[in-house]
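A.B. asks: Following is a predicted model, sequence given first.
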Amino acid sequence: MFEVGDHVFLKVQPRRGATRFGKKGKLAPRYVGPFEILSKGDIDLNEDASFEQRPIKIIDRREKNLRGKVIHLVQVLWQHRGVEESTWEVKDAIRANYPQLFEDKVVETK
């Protein structure tokens, strides 16, 4: 596979309304680069070369009023991402898929 220091081209797929990389004339390039690989990270890939983002913990909680309903949101910190890339998700959906994030430790008082 690729090693640190190798140079690679990235395949670009244009989307509607998105600006094109280095557009020259009528046709946009299909690849951009070359870019040097500066570092490599360990990522667990599935057999089809995809990977699943796993949440690490819940950073924050808030409520949002939408059309008279209260939506409970949680800010999720994802594996292999920093705090600046955390996302706000609907609490019920995250609880259904990742119940371990909501296991509260009960402290007994005597």
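C.D. replies: The structure has been received and is ready for your questions. All figures in this text were calculated on a predicted structure; none of them were measured in a lab.
A.B. asks: use CA for all of it now, contacts and neighbours both
C.D. replies: Will do.
A.B. asks: what ranges do the strands span in the chain?
C.D. replies: 7-11, 31-36, 55-66, 69-78, 87-90 (DSSP state E).
A.B. asks: which stretch among those strands comes nearest Asp42?
C.D. replies: strand 69-78 (14.8 Å; C-alpha to C-alpha).
A.B. asks: Flag every buried residue along the closest one.
C.D. replies: Leu73, Val74, Gln75, Val76, Leu77, Trp78 (16 or more other C-alpha atoms under 10 Å).
A.B. asks: wouldn't the fourth one be in contact with Lys57 here?
C.D. replies: So the one you mean is Val76. Yes: with contact defined as C-alpha atoms under 8 Å, Val76 counts as touching Lys57 (6.1 Å).
A.B. asks: For the closest residue to Ile43 other than its chain neighbours, list the residues it contacts.
C.D. replies: Spatial nearest neighbour of Ile43, chain neighbours left out: Phe51 (7.6 Å); criterion: C-alpha to C-alpha, 6 or more residues apart in numbering. Going by C-alpha atoms under 8 Å, 6 or more residues apart in numbering, Phe51 touches Ile43, Asp44, Leu45.
A.B. asks: what about versus this one:
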Amino acid sequence: MRGVMRFGKKGKLSPRFVGPFEILDRIGLMAYRVALPPAILGVHDVFHVSMMRKYILDPTHVIDYEPLQLQENLTHTEESMQIVERKEQVQVLQNRAIPLAKVVWNNHSISEASWELEEEMQVKYP
């Protein structure tokens, strides 16, 4: 057990409770599927009721959101707002550089920006 990392803690004893996490759906009578962060993807996402505990309301734990502009057929179109960063990715098999751009989309924060091909972004948004 020496050197084993469990839930970001090193050592023999792992933390008893980790979370809070959002419950995605109920599986059967006594199990729930939970949305886990990417840092602990190795953990199975279905838990028995006995493994969970009640969430204690914290008034500082409030998520701010902006309402989406939905169309008549209940679809939503994403539009790029700005390019935050640029870089060139080198392919492994060839000595060719691929230009990428980090794009911030409307109704999303900077932390949710995604890397897109710069050529495609120039075609879509000249």
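C.D. replies: Looks like it came in fine. Please read all numbers here as calculations on a predicted model, not as lab measurements.
A.B. asks: care to give me the TM-score?
C.D. replies: Superposed pair, TM-score by TM-score structural alignment, normalised by the length of the first structure: 0.54. Supporting alignment: 79 aligned residues with a C-alpha RMSD of 3.3 Å.
A.B. asks: which one of the buried residues of strand 69-78 of the first structure is nearest Gly33 of the first structure?
C.D. replies: Trp78 (28.5 Å).
A.B. asks: do you know how far the aligned partner of that closest one in the second structure is from Arg96 of the second structure?
C.D. replies: By TM-score structural alignment, Trp78 of the first structure lines up with Trp105 in the second structure. For Trp105 of the second structure, the distance to Arg96 of the second structure equals 28 Å [C-alpha to C-alpha, to the nearest Å].
A.B. asks: again, but for Lys9 of the second structure
C.D. replies: 41 Å.
A.B. asks: now swap in Met81 of the second structure and tell me
C.D. replies: 28 Å.
A.B. asks: all helices of the second structure, in order?
C.D. replies: 118-124 (DSSP state H).
A.B. asks: what's near enough to touch Pro14 of the first structure?
C.D. replies: Pro14 of the first structure neighbours (C-alpha under 8 Å, 6+ apart): Arg20.
A.B. asks: and if you look at Leu10 of the first structure?
C.D. replies: Tyr31, Val32, Gly33, Pro34.
A.B. asks: so what corresponds to the first one in the second structure?
C.D. replies: This means Tyr31 of the first structure. So, by TM-score structural alignment, Tyr31 of the first structure is left unmatched.
A.B. asks: Now for Tyr31 of the first structure, how many residues are close by?
C.D. replies: 14 (other C-alpha atoms under 10 Å).
A.B. asks: for the third one, same thing?
C.D. replies: The burial count assigned to Gly33 of the first structure is 10, neighbours taken as other C-alpha under 10 Å.
A.B. asks: Leaving out chain neighbours, which residue sits closest to it?
C.D. replies: For Gly33 of the first structure, the spatially nearest residue (C-alpha to C-alpha, 6+ apart) is Phe9, at 4.7 Å.
A.B. asks: No further queries at this time; thank you.
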